[in-house]
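1. I'd like to go over a predicted model; first the sequence, then the structure.
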Amino acid sequence: MASTFMEKYKPHLMMFLTQIGYAIVYFFTEAAFSRGLNPHIYVAYRYCLAACLMFPFAYVLERKSRPELTFRLFLEFFLLSLIG
């Protein structure tokens, strides 16, 4: 009975916990901005932290499914990055 209850309401619980997490991040962000943190620096710190946290997982989980980086593929990436 308890197992089916958790399976049924797990998405609701996760949505609730996600909103709690967003609220906590909002309060920390507002506190940092009120103490004089530059918003551009905040964004840079946030992206650097996200990259450092996601890189190990991406490297371990995706290293076998990643295609080989050929010159043609590198050139395509380069041209796409120029176009935007």
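-> Thanks, I have it.
2. contacts and neighbour counts: CA atoms only from here.
-> Fine.
3. what about residue 33, how many residues close to it?
-> 13 (other C-alpha atoms under 10 Å).
4. so it touches residue 39, yeah?
-> Yes - if you go by C-alpha atoms under 8 Å, residue 33 and residue 39 touch, sitting 7.2 Å apart.
5. what's the helix or strand for the spatially most central residue of the chain?
-> Nearest to the geometric centre of the chain sits residue 50, at 5.5 Å (C-alpha atoms, centre = their mean). Residue 50 belongs to helix 39-62 when assigned by DSSP states H and E.
6. residue 33 too?
-> With DSSP H and E as criterion, residue 33 is part of helix 2-34.
7. by how many degrees do that helix and helix 39-62 diverge?
-> Angle between the axes of helix 2-34 and helix 39-62 is 150 degrees (criterion: axes from the mean of the first three to the mean of the last three C-alpha atoms, to 10 degrees).
8. using the three-state scheme, assign residue 67.
-> Under DSSP: H, G, I helix; E, B strand; the rest coil, residue 67 falls in the coil class.
9. give me the number of residues near it?
-> For residue 67, using other C-alpha under 10 Å, the count is 9.
10. another one to put next to it:
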Amino acid sequence: MVSVAKPVLLMVVVQMVLAGANVFYKLAENDGMKLPILVAYRFVFSTAIMVPIALFVERKKRPKLTWMTLLQAFCCGLFGGSLAQNFYVKALSLTSATFVAATTNLFPATTFLLAVCFR
């Protein structure tokens, strides 16, 4: 019974954390913080935490770093992370935290429709 409830409880905790992040972003924006700067801080801190961990864990099996790999990593970071987060915080500043939280549930459906269109 407990092993069945763990995924459900974890899913509820993750949704609560994401909802809390929406509320805190909205509070920061209402206090006058520029949200793109908050996104930049988020990426800087996550890079500072993840790069040493990745270098330590993957030190024996790391592939060769080529220019193409760097270009692909740059494009993934620009379009997959930065652009999406900046659109997200812009939508948050123009609407409510409840509306943004509700529309983020449409991401899987939108991704599916784009995958069908571009297959």
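-> Perfect, I can see it now. The model shown is predicted, which means the values in this text are computed figures rather than measured ones.
11. need the TM-score between these chains.
-> Here the superposed chains carry a TM-score of 0.71, computed using TM-score structural alignment, normalised by the length of the first structure; 75 aligned residues with a C-alpha RMSD of 2.3 Å.
12. before we move on, back to that, which residue in the second structure aligns with the residue nearest to the centre of the first structure?
-> Counting by TM-score structural alignment, residue 50 of the first structure corresponds to residue 46 in the second structure.
13. what do you get for residue 34 of the first structure?
-> Under TM-score structural alignment, residue 34 of the first structure pairs with residue 30 in the second structure.
14. from residue 53 of the second structure, how far off is its match?
-> Distance of residue 30 of the second structure to residue 53 of the second structure, given as C-alpha to C-alpha, to the nearest Å: 35 Å.
15. tally up the residues packed near residue 103 of the second structure, please.
-> Residue 103 of the second structure has 10 neighbouring residues, counting by other C-alpha under 10 Å.
16. ok, and it, which helix or strand is that part of?
-> Judged by DSSP H and E, residue 103 of the second structure forms part of helix 97-103.
17. elements contacting that helix?
-> Here helix 97-103 of the second structure touches helix 2-30, helix 83-94, going by 3 or more C-alpha pairs under 8 Å, 6 or more residues apart in numbering; DSSP states H and E.
18. the residue mapped onto residue 68 of the second structure from the first structure is in what secondary structure piece?
-> In the first structure, the residue matched to residue 68 of the second structure (TM-score structural alignment) is residue 76. Residue 76 of the first structure is part of helix 71-83, with elements assigned from DSSP H and E.
19. give the buried residues for that helix.
-> Buried residues in helix 71-83 of the first structure, counted by 16 or more other C-alpha atoms under 10 Å: none are found.
20. from residue 13 of the second structure, how far off is the match of residue 50 of the first structure?
-> 21 Å.
21. for residue 69 of the second structure, same thing?
-> 35 Å.
22. trace residue 21 of the first structure over to the second structure, please.
-> So residue 21 of the first structure corresponds to residue 17, using TM-score structural alignment.
23. what's the neighbour count on its match?
-> 12.
24. same question for the one 3 residues further on.
-> Using other C-alpha under 10 Å, residue 20 of the second structure is surrounded by 13 other residues.
25. all set, thanks.
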